[in-house]
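Engineer: the amino acid sequence is not available; the structure is as follows:
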């Protein structure tokens, strides 16, 4: 059936699809990887002009299904239909040609190319001589940004942008394809509250144009804010679909994990000991200045602040990634010179970075190789030889303790879900037996069940006397887990709040000074 332009305009406006109730559907989809059935006879149906949230724990199969719909993976069985027509998606290009675009959780931009070049790659406007017309490309990008109210320079290098701004470039790139279906995988993981609201404005505008949006998130507040309906997966199986107005947060969690989550933030009162880490007047020129704080044994110090406040930069400097311009760091009352991560590890310090793809995981290596990297030259080496048996046993025990979903430790880490990759990285640092643990966004992109497990594990470490510094953009996590909260704004410390006085309002007042 061929529709007239007038009919198609009416379809986009009304959301009705002649001859088809759903814009995109998948039936009986199965996908297996070595040792793991990622999807087992699942279904999914997306209506035109709606936001459909996809929920589930890490490893539930959400991203696998979306990668099938985006043409990255091919299913072992099942059927995919677009506008009531069966389609075969053998590549991402096939998906784009069928009107399906995806914004991935792990950003896939070219850092040494400009914003405009990233958006229009392989679709660059050409001049009459057949060369790329950079002027036209920049103008097209500027027009796109005006439409989406994104305040970026088309000629900026992507590598110089913040993670949040790179996310906006990815969103603009996906919208530029004028697709009927837009898949968003954890699109707000690196965005501030203001940026999230901006993204929601964009989503509402796209929805009003009849575009179907698949929204993958672990953030319950986002589900009720933006989604019309949601589907839940668990352990590779389809559990059910409901309108977002028909259920509560607890209903969703029960569907996701198959059990009750009784306490998301299991903070316990534990004995607070002597000062383990003391930072005085730490400065990194052009980034942050005169940062001073201390953390005691058994204490969890939360670091809060807006994107660009300098929280992560302070953590990297303490760990020796970017040595300070001035200031001192002391451990157990003794001033130390931490000029590299190796020195930090020797001082029994551990640091989980915020970007697991770029600065955490070695994607081509397996789980065992990734987990053992920080301890190879220390605890498991005797007379120049690695005690491989003991190391493997301890890695296996750590994997089991953190509930990493994998057939074995020889699975390549790139085949794991984002949350399971994060657990492997946490295990890497816990194997070093740290006394000072710095966690930068430890539960970003992790489901509610895994979050609760990690929070309990952090509480247990504090009980054992570990000094914990936790950086998080999620206010409930900062308030729920911290004994004290240090707030930063534009590279300086604006205040400290004890647990009893720390509220979202007080933190935001200090963060916006």
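Structural biologist: Everything's here; your move. These numbers were taken from a predicted model, which means no experiment stands behind them.
Engineer: from here on, contacts and neighbour counts on C-alpha atoms
Structural biologist: Noted.
Engineer: surely residue 416 meets residue 406?
Structural biologist: Yes: taking contact to mean CA atoms under 8 Å, the distance of 7.4 Å between residue 416 and residue 406 places them in contact.
Engineer: comparison target below:
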């Protein structure tokens, strides 16, 4: 019988009155990919933080690595032993270079203990080449890179450790299809080298195409383990959420009203002469490869990026968008793709974050915030979004990634906008919570809001959008009505040269 590289027995963890993990067993074998799945808040990230020494388990559990009992008291011990993790939330220092981020704390040294910069950059360049990222200069500051490129740097850093167990927490969320295939190729190489991969993802297609085994957490307990090949997608979803989900994309045909948003010949950073109209009660999806201009277009319409030329009309009236404040005042809400850096203030509470963009509505005469009204509004949105948290005063940074995304969505909608821009709204969100968000999109349509959906999840775009606009190099290269588009036709336009 093959000896497990990692073997967990009876792992429990309690935070205050909340039991996050309850006597969990988990086994990762060499040369195999183990999918660890479950809804947001099921305990996946907590379990992996215990494995990597960030958290300590309660008494009674045991961790064995390469057959020997271990108890890591800090992440460095786990790293030195041979366990690497690629975090869902980017964990890079933007002011340092790509190479410095890859080898932080492990810099190659030359004479007199000085950092050997040439060797470090050469090693970084070799790792980037392995991931087909030769266009990234190891000397560039990480802050210069987009989210997808930063994710590839995170992956390269994990590979640099030559670890025996590699944990990948939502590694493809910020990657293009091409980058995702490069990652899968790297995973196959790691399997061939006898490494154990623990793969956390809400993208069920990846589970069935890339993973050998699956372990399902629900409410802190392990409810299923076994080969992936023995499950159907419906059975896996049932294990995850405890119920059947028969319609993942609950599309409701639009009853579109008048033109709500009209963009004409808009040019800005990453955007070149884009024109389109979006009606009240309509979802307009935007497809395109990484760097096509989706996020740049969203930020320009919101006022976060400067518009160089072109006009934006809201309900027929021109709007001046020189800052996000202008966007909020005009009735435009933007749910950013990077909730950690741009969407939420991590150390502050759920209540503070949700209410931040709506203080004008929540104030009494004289500009004093009505705390009762604020707490009532936040409590209602926590209920509607099913945010899993001890209470509304819990710090956002203590929540799972999916629950943070729910808070980010609620913050934008609490301001009662007329236009909602959703940029990768289900990034890091489990299958059950995704459907809740999709149903919310339908509710926004029914209420007459105009929704712009920027997404790299093709089935999501096809399933929810009334129309899809395809961007390439900052320009619109194709337009499809709901039911007319296919993944192939969208990809054909996404790679087109305008």
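Structural biologist: Everything's here; your move. In this text, all values refer to a predicted model and were calculated from it rather than measured experimentally.
Engineer: tell me the SS of the residue nearest to the spatial centre of structure 1?
Structural biologist: Note on structure 1: the residue nearest the mean C-alpha position is residue 445, at 3.8 Å, using CA atoms, centre = their mean. Using DSSP: H, G, I helix; E, B strand; the rest coil, the secondary structure recorded for residue 445 of structure 1 is coil.
Engineer: list the contacts of the equivalent of it over in structure 2.
Structural biologist: Residue correspondence to structure 2 (TM-score structural alignment): residue 445 of structure 1 is matched to residue 428. For residue 428 of structure 2, the residues meeting the contact criterion (CA atoms under 8 Å, 6 or more residues apart in numbering) are 88, 170, 173, 201-202, 401-402, 405.
Engineer: among these, which two are most distant?
Structural biologist: 201 and 405 (15.4 Å; CA to CA).
Engineer: picking that back up, from residue 311 of structure 2, how far off is the match of residue 445 of structure 1?
Structural biologist: Applying CA to CA, to the nearest Å, the value for residue 428 of structure 2 to residue 311 of structure 2 is 34 Å.
Engineer: re earlier: of residue 201 and residue 405 of structure 2, who's got more company?
Structural biologist: Neighbour count, other CA atoms under 10 Å: between residue 201 of structure 2 and residue 405, residue 405 has more, with 29 against 23.
Engineer: what do we get in structure 1 for the more buried one?
Structural biologist: The equivalent of residue 405 of structure 2 in structure 1 is residue 422 (alignment by TM-score structural alignment).
Engineer: same question for residue 74 of structure 2.
Structural biologist: Per TM-score structural alignment, residue 74 of structure 2 is aligned with residue 91.
Engineer: next: residue 251 of structure 2.
Structural biologist: Under the pairing rule here (TM-score structural alignment), the equivalent of residue 251 of structure 2 within structure 1 is residue 267.
Engineer: what about the equivalent of residue 224 of structure 2 over in structure 1, how many residues close to it?
Structural biologist: Per TM-score structural alignment, the equivalent position to residue 224 of structure 2 in structure 1 is residue 240. Neighbours of residue 240 of structure 1 under the rule other CA under 10 Å: 14.
Engineer: please enumerate the strands of the stretch 151-300 of structure 2.
Structural biologist: Taking DSSP state E, counting those that start in this stretch, the strands of the stretch 151-300 of structure 2 run over residues 165-169, 196-200, 213-218, 221-227, 259-268, 271-279, 283-287.
Engineer: I appreciate the help and will end here.
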